[in-house]
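>>> Show me the folded form of this:
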Amino acid sequence: MFSKSPLALVIGAVLASPAVLAETAKTDEHMVVEGRDYGYKADTNTTAMRMEATQLETPGQVSVIDEQIIDEQRASTLGEVLKNDASISAGSKSTNRERFNLRGFELDSGSSYLRDGVQHWSHYRQPIELLERVEVLKGPAGLLYGESTPGGLVNMVSKKPTYETQVNVSQDIGSDSYTRTTADVSGSLNDDQTLRARLIVSQENQDSYRTRFDGTDVETDRFVGGLFVDYDINEDIMLSVHYDRTIEEGDLDNGSKIDTSTGKAIDPNTVNDQRFAQTDNDVANYGASVTANLNETWSVKTGISRQFYERQRTESNNTVYSNKNGGYGYKVSDRHDEWTFDTAYVDFTGDFDALGVNHRLLVGVNGLHYDYERLYDSGYTCVNATEAEAEAACGNGFDMPSNVSYKNDNEVSHSESQHYGLYVQDLVTLNEQWQVLGGVRFAYDKTTSSSNQEESYNNILPKFGVIYSPASNGSIYAVYSESFEPVGEITDQDDVNFGQSQDAKKGTLYEVGTKWELFDERLFISGAVFQITQSNIQVTEDVDPNANNGKETRTSQVGEQVHTGVELSATGYLTNALSLSASTMFLDAEYKNDPEREGKTPADVPEFTASIWSTYAFNNGTDVNLGVYHVGERYTESANTFKKDAYTRVDMGIAHTIKYDENLDFVARFNVENLFDTDYLEGGSTSGVVVGEGRNYMATLQVKY
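So this is what the prediction gives:
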């Protein structure tokens, strides 16, 4: 039963070779070639209703960025994937962490990202090499996922083991000494194919397109490894286990300052962080799940997972500060952080007829335990009597001072939280034209701060939707949903409401939309009009101390953010040779009931964005890609004092596939990003903006079996 299969021999060879583990690279499943018939079009998603559902029967907008696009663009960061959805705008990349806004609301690293449908701590650069696709669920998702921001969620779906043997190896070489080598091996480990595994390893090394102020290079090294195993216990029960590890050592680039008189970055090619400033990440994710068919009507899926993330970050830049103890010097900090994310869930799904209609019923519970510990130390170095003397002594850079170390901190800063939910959702099919969705979540959340203050919250989160299908290839829907985010008590002792507990921030969505499959179901188009309101936002106002017992401020929860927008998207084939993935969004986002920000727009939220990626396939095995990305003007801060210019970036690529035989392909690919060498600014503030990279290149060789 467990004789050595071709896959077992291949995996053994990979594991036995340190050289392969040290230099490995990224690609997609060979079966994606078959999937090319859909031209980026995804018929189903798993995020919106926590079970597989067609796009037409999903009351809401879910974009799916599949592995074919990821592979064609040679994406290695989540930002490079998400640029294909116009609903998402990029924020700051300070401390080497990507930040995003979805429908204008900033995504939270602890509650806005999922890996295979469960919460995932996203404080690091995500291992794209492990992903089959990325699903973007738009709008509040409190019903099924609990605490989350009102803009929506990003669900990163992992690659799965395959029944047939697949071996994909690729080598990327690009600008700024970029190299990435990836091996992806998958298939059955026994003759009856009940035991399947997938091994993925990748090594990436790169220099920055910017150089440090002292002339040294800014470098990043990253290793990714993942093992995924499926075992069919019998015909009705499957056990899945997974383990993946990401180890990254990266020099810091916290962005550039903007000259507000010109709108340009100051010294755009220069990194102002010291040569020892870097972030070292070590992230392990592991878990198990069981999927079982209980009978012809009911199935159950349950799983547990743990994410352990350890980080050391050292920071210092080339700016002189006034030392609180006298004189002037350079700030230096060193910190060690540990996060633990434990998740568990049980979902029962039933498909049955009752009371003359069909029900797809989901009943489930899920929970998350979050634990965080930190050690931190900081100080000044090169301290002199004047600012000029400090610059003269260390203005060309300096080494990490030995007296600053997180190990000097004898008191661990500790915080934790627990999040639990019971949810019921029913998709009722009344007839061929009408479907109704209804659901409710009962949520309990408890937080304990580093000062040992406890807060608990109980929330009831409903969702309602209706779907009308005027034809078999189209649907029109309306949906209402909610989200919430806990808010800690007021801690400012000079505030009139000091110590007062706060209600959770609440998000509400009203949306109508339509979806259609055209050209014999080869092109999917979708559109929506929506309004999301986030309420219970804290607003702090100055008060007269003489009339308020010496208190200087009053904090209340009267603030709101109202985002009204229109989205359009299209994915699939326009002709037999031309496929595309395109999207656009118009958004009016503003603060309300806030004296300081009334009518202003949140930072890094453009009014108009558009994205298109296309492929034209010639009959000789050559594909040509064209990508165009437009981002409108954005404010750098919520005070709306300065706007970054709009920009349009053009990317191109060409690939040629040589079919050696029916199972073996050789692919050569060449990509150019920012073809016209456009100058532009991405996310970030006037004190730390991301400078867009100029024209850059990547060449790739792939072997697919």
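
>>> When you work out contacts or count neighbours from here on, use the C-alpha atoms and nothing else.
Noted.

>>> give the contact list for the closest residue to Tyr40 other than its chain neighbours.
Spatial nearest neighbour of Tyr40, excluding adjacent residues (C-alpha to C-alpha, 6 or more residues apart in numbering): Gly572 at 5.3 Å. Neighbouring residues of Gly572 by C-alpha atoms under 8 Å, 6 or more residues apart in numbering: 38-41, 522-524, 579-581.

>>> this one next, for a side-by-side:
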Amino acid sequence: MKIRAKLHGLMSGAALGLIVTAGVTAPTAVAAQSAGPGDITVPAMAMDRALDMIGRQSGENVNFDPDAVKGLKSQPVRNARSAKQAIERAIKGSGLSVVPAVQGGLVVVNDIVVTARRDEAETSVLVRQATTSDRNGLGLRNQPRNTQVITAKTIEEQQALNITDILRNAGGVSALGNSPNSGASYTIRGFAASGLVNGLTSSSQYGVSAGADQPVANIERVEVLKGPDALLAGFGNLGGNINVVTKKPSAEERLAVSFDTGSFGLVRGVIDANNAITADNKLSARVIASAQTMDHNYGGYTGDKNWLFAPTLRYKDRLTDIVVGASINEGTSGIGAYTLFDNKTRQIIDRDPSVPIYAANQGIKIDTKRFYFDATRQIVSGVELVVRGLHDQTLLTTRAANTGYSRAGVLVADTQGSQQDGSANSLDAFLRIKTHIGDGLKASFNVGYNYSDGSAAQRSGLVYNRAVLSSLAATAPLTVIPWSPFGKVQIQTTGKQEGVYGQALIEFWKIKILGGVRKNWFNTTSQTFFAGPSAVLSQNKDGVSPSGGIIFDATDTLSIFANYARGETATFTAAKDGSILPNVITNNKEAGVKVDLFGKRATINASYFDIQQDNIILRNPADPTDLFPGPGQRGRGIDLNIAGQLLPGWAVLASFTRTKYALLSTNALQTVVANQPRDAYSVYSTYRTRIAEGVSGGVSGGLYGRSSSYANLLGQYVVPASRQIDTNAFLSVSGFDFNIGIRNIFNRRNYGSTSIFTYVPVSEPRGVRFSISKRLF
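Below you'll find the model as predicted:
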């Protein structure tokens, strides 16, 4: 009997999956003539009959799984204005929910059965669901801002190996791989972003330069949040943020393995195991493990070696959804290939990028232990409590030479090494209240408390050495550096942020209005140990960050939106009179449109933005001790992206950003905005089709590029434009999925954007990657 019951459950789940995907099922007839607005009235009755009657009265295609509604009784419905509103009233308190079908109409499903499916980001290039970056539960399509999402499906198809690979799909983002000084870093719309994990602050916010470090095997999606998001993250991140969302368990019984190999001795394996662990499917678990090794990277430096272990538990029923997980990983990466500008000709030194500069054993090691939870509980109908937490420990060790020019103009390499040991704790808790104010007005409110703290301890190697480089040519002899052990802590910093916030969402007619404000308190302490411990310097600041937005649904497929957000970064620098200078402020304004295409299988976001920074620290040229606030930087531009399925089998993910950057205050040391190309674009397109019975295949192509950019603050050095074309071929047969890709197929020499002329990243040459994956069950 147990086996039979399990089989029945699996069959019901499979049937429901077909219902949601195809948007067609049996027991609903639609009347030829639908009711007018406000005319849908259905008394309490058996749920299946009520849903059928709503479909008849509204003329809407209403679908449901008979097993999900069996034995349930509906709530009475009076004068509902739409089929969706009528269904919501009929199923209230039943454990059912209503979702749009892909090909039109509505589908009623059981909340518990929904856990049998993986998140849409793992199976599609288009994401519509609400995310950790929004506290109102709005889907991305309904948020009044331009947010770009890069899904696990895209990451897998593109064979991305790190966060820098992933972010080349993102418009307005300038990403920099491992440099001689730090791990991955990136800017959004011209301002540095430290990165979030599941919507929470990690140790990168508190001085550890590791970016949003997270192995790709455990990434469900990467959300590129454009504009200041102080309501979410507090101080800092003035141009936007990168939110890495980790994968979650579901009730789907699934064990998948994959293997990758490729150029430079790449070998990588991933195991992904997932299943319900209780008979009622309420408790599920997932374990993801990966390991990777390379002989060397494309710059000839230390090959990437890393491993990951990520277990996660999830409890989900009609009222509760709790995820508890961990991510433990250790990775070593060689510094990226790079070159320099000649300080006399101001031209890039053309050299063989596959040969290391000075020494091959230069690399960066990042060890991370991350523990997190995310809990949502419905207290009463329309009221939810959401609590999220994160503990993060990161050890970043850099063993690399700083190459540049001495004061005499001689090319030198300084070796010492550095280490950053940091930790962070984050907590975010809020109440979300949803209510109807009459038939035509809906309101949602959330009020909450946000806390984070972090610390970073910095050490340097005990031995400092400067070597004169005779040449950067490929024939120059290489040195094996005997790296120095690290000394005691030289600088210790800590920080703490607390914030209280409130948001309101009002929906009426075709309009959604969103407004919010956050009051933030920030504390920082620092202590140096160069000549014995200094006194502990403790400083405090506070600030207010308002934000607002509006979205107007002009038609069922076209929406117009606008938003405003104020970002703030604490400043503790003293003016000449001893007073503390005001916080750095940005004001971000954006307006645009969102368009659904091809039966809502694809979405276009297009916007114009204007972001301005004020209160940067300026110095009086006549008196270096006289510091004062002034206008800083401005960026204005257009941001366009599209994601989804254009035709059956044909999917596209594309972005284009054009930004005009300008400094609002210039001086003898700074006249331009460095490291920011005017144009950045990417187009990734796939086509898949059935080839024969049980055999399918396809191809993909990707174009990634950017315009030229300045490599120093005076505009004396210019990095040329770059573009790269990748291609992949896919084949699925007998349960195996094969993917062979060629990256930089035309083997172009591309240089990455940079802010210093003594470090110019060189992008990867032509390379091959081959992946094979198999779902065992």
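
>>> got the contact list for stretch 543-553 of the second structure?
142-145, 230-231, 510-521, 559-568.

>>> does Thr297 of the first structure really touch Asp351, like I thought?
Yes - counting by C-alpha atoms under 8 Å, Asp351 is a contact partner of Thr297 of the first structure at 5.3 Å.

>>> Need the residues that contact stretch 199-207 of the first structure.
Here stretch 199-207 of the first structure makes contact (C-alpha under 8 Å, 6+ apart) with 11, 21-26, 129-130, 176-186, 217-228.

>>> Please apply the same query to stretch 568-577 of the second structure.
Contacts for stretch 568-577 of the second structure (C-alpha under 8 Å, 6+ apart): 230, 234-236, 238, 522, 539, 541-543, 545, 580-586, 625-628.

>>> Trace Ala292 of the first structure over to the second structure, please.
Structural alignment places Ala292 of the first structure opposite Arg377 in the second structure (criterion: TM-score structural alignment).

>>> list the contacts for the closest residue to its match other than its chain neighbours?
Nearest residue to Arg377 of the second structure, sequence neighbours excluded (C-alpha to C-alpha, 6+ apart): Thr320, at 4.5 Å. By C-alpha under 8 Å, 6+ apart, the contact list for Thr320 of the second structure reads 375-378.

>>> Dump those residues into TSV; add secondary structure, distance to Asn169 of the second structure and neighbour count as well.
Shown next, in TSV, are the contacts of Thr320 of the second structure (DSSP: H, G, I helix; E, B strand; the rest coil; distance: C-alpha to C-alpha, whole Å; neighbours: other C-alpha atoms under 10 Å):
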residue	secondary structure	distance to Asn169 of the second structure	neighbour count
Ala375	strand	31	18
Thr376	strand	31	20
Arg377	strand	35	18
Gln378	strand	36	17
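
>>> Reformat those as TSV; add distance to Arg678 of the second structure.
Output for these, formatted as TSV (distance: C-alpha to C-alpha, whole Å):
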residue	distance to Arg678 of the second structure
Ala375	41
Thr376	42
Arg377	45
Gln378	46
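
>>> which of those residues sit farthest apart?
Greatest spatial distance in the contacts of Thr320 of the second structure: Ala375 and Gln378, 10.2 Å, computed using C-alpha to C-alpha.

>>> overlap in contacts of the two?
What both Ala375 of the second structure and Gln378 touch, as defined by C-alpha under 8 Å, 6+ apart, is the set 320, 385.

>>> hmm, back to that, got a ChimeraX select line for the buried ones in the contacts of stretch 568-577 of the second structure?
In ChimeraX, this line selects whichever of the contacts of stretch 568-577 of the second structure come out buried by 16 or more other C-alpha atoms under 10 Å:
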select :230,234,235,236,238,522,541,542,543,545,581,582,583,584,585,586,627,628
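
>>> Looking at the contacts of stretch 568-577 of the second structure, which are in helices?
With DSSP state H as the criterion, helices contain Ala230 from among the contacts of stretch 568-577 of the second structure.

>>> Can you tell me which of the contacts of stretch 568-577 of the second structure end up in strands?
522, 539, 541-543, 545, 584-586, 625-628 (DSSP state E).

>>> Report all helices and strands that the longest helix along the first structure contacts.
Using DSSP H to define each element, the first structure has its longest helix at helix 6-15. If you count contacts as 3 or more C-alpha pairs under 8 Å, 6 or more residues apart in numbering; DSSP states H and E, helix 6-15 of the first structure packs onto helix 18-22, strand 178-188.

>>> Comparing Thr297 and Asp351 of the first structure, which residue is more hemmed in?
A count of neighbours by other C-alpha atoms under 10 Å puts Asp351 above the other of Thr297 of the first structure and Asp351, at 17 against 12.

>>> And the more buried one, what's its match in the second structure?
Taking TM-score structural alignment, the alignment pairs Asp351 of the first structure with Lys434 from the second structure.

>>> host element of that match?
Element membership for Lys434 of the second structure, per DSSP states H and E: strand 418-436.

>>> which SS class is the aligned residue in the second structure for Glu249 of the first structure?
Applying TM-score structural alignment, one finds that Glu249 of the first structure aligns to Thr332 in the second structure. Judged by DSSP: H, G, I helix; E, B strand; the rest coil, the three-state class of Thr332 of the second structure is strand.

>>> what sits against Thr332 of the second structure?
Thr332 of the second structure is in contact with 303-306, 363-366, counting by C-alpha under 8 Å, 6+ apart.

>>> which pair in these spans the largest distance?
Gly303 and Ile366 (13.9 Å).

>>> higher neighbour count, those two?
In this view Gly303 of the second structure and Ile366 are compared by other C-alpha under 10 Å, and Gly303 has more residues nearby, 25 against 20.

>>> Quick one: average offset of the strand holding Lys434 of the second structure versus the first structure, please.
Superposed on the first structure, strand 418-436 of the second structure shows a mean distance of 1.3 Å to its aligned residues (mean C-alpha distance after the TM-score superposition for the first structure).

>>> The stretch 651-777 of the second structure: strands as residue ranges?
679-692, 695-706, 709-710, 718-719, 722-733, 736-743, 760-761, 767-775 (DSSP state E, counting those that start in this stretch).

>>> mind putting those in a markdown table, distance to Thr479 of the second structure and mean neighbour count included?
Output for the strands of the stretch 651-777 of the second structure, formatted as a markdown table (distance: least, C-alpha to C-alpha, whole Å; neighbours: other C-alpha atoms under 10 Å):
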| stretch | distance to Thr479 of the second structure | mean neighbour count |
| --- | --- | --- |
| strand 679-692 | 38 | 18 |
| strand 695-706 | 35 | 19 |
| strand 709-710 | 32 | 23 |
| strand 718-719 | 29 | 22 |
| strand 722-733 | 31 | 19 |
| strand 736-743 | 31 | 20 |
| strand 760-761 | 21 | 23 |
| strand 767-775 | 27 | 18 |
